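**Q** any chance you can model this:
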Amino acid sequence: MLGGISIWQLLIVLGIIILIFGTKKLRNVGTDLGGAVKGFKKAMSEEEKGEQDEKSGAESEAQARVDHKEAPNTYDVQAERKPEEQEERK
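**A** Next up, the predicted model:
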């Protein structure tokens, strides 16, 4: 992957970068880069969690529809007395 670059060449380049930018600046860049990677991972995990919540919500809604279809029919009726019973009470 690195081709013909040896470890010594990488160390020399790293030393030059440290001399140019300084350790404090590199530390800040590293901290910012680490925070960006952490934020990206957190956003990805929240998105996956949201997708799982949507799937489970859709599955439970579908299951509720199936359960409703399997339940026996119920009727909401008001009980009324027979006309003969109503006349007797008057």
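**Q** going by C-alpha atoms from here, please, whenever you check contacts or count neighbours.
**A** Noted.
**Q** which SSE is Leu33 in?
**A** helix 23-70 (DSSP states H and E).
**Q** here is a second sequence; please produce its structure as well for comparison:
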Amino acid sequence: MSSQQEPVPSDVQSLSYEAARDELVRVVGELEQGSATLERSLALWERGEALAARCEEWLVGARARLDAARAASTGEGTPDAPTDQDGAAR
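**A** Here you go, the predicted model:
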């Protein structure tokens, strides 16, 4: 999927992580079949891009919440503190 950031459509923006992930799996499956028309394939690709961006938003937000909770519970570092490979604050 592309690295160019475009706005996520409002219908995708309202999806939970699980709903966006499940639809993304369906979209990828349909694209992998290779039986769609070019126009349909492009529409699926664009939808997949939006769904992947939504999933990433959820995951980034979840990571920030976990980092903040870890920092608050240990009294060490800040949510933006660097972490080691295990995700522990350094």
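**Q** TM between them?
**A** TM-score for the superposed chains, counting by TM-score structural alignment, normalised by the length of the first structure: 0.41, backed by 47 aligned residues with a C-alpha RMSD of 3.0 Å.
**Q** can you name the next helix or strand after the helix holding Leu33 of the first structure?
**A** Per DSSP H and E, the first helix or strand lying C-terminal to helix 23-70 of the first structure is helix 83-89.
**Q** from the chain's centre, how far out does that next one sit?
**A** How far helix 83-89 of the first structure lies from its chain's middle: 64 Å, per C-alpha atoms, centre = their mean, to the nearest Å.
**Q** again, but for stretch 23-35 of the first structure
**A** 29 Å.
**Q** contacting residues around that stretch?
**A** Residues from elsewhere that reach stretch 23-35 of the first structure (C-alpha atoms under 8 Å, 6 or more residues apart in numbering): Ile18.
**Q** for stretch 30-44 of the second structure, same thing?
**A** For stretch 30-44 of the second structure, using C-alpha under 8 Å, 6+ apart, the contacting residues are Val27, Trp45.
**Q** what comes up buried for the helix or strand harbouring Ser41 of the second structure?
**A** Ser41 of the second structure belongs to helix 38-74 when assigned by DSSP H and E. Residues of helix 38-74 of the second structure classed as buried by neighbour count (16 or more other C-alpha atoms under 10 Å): 41, 44-45, 47-55, 58, 67-68, 70-71.
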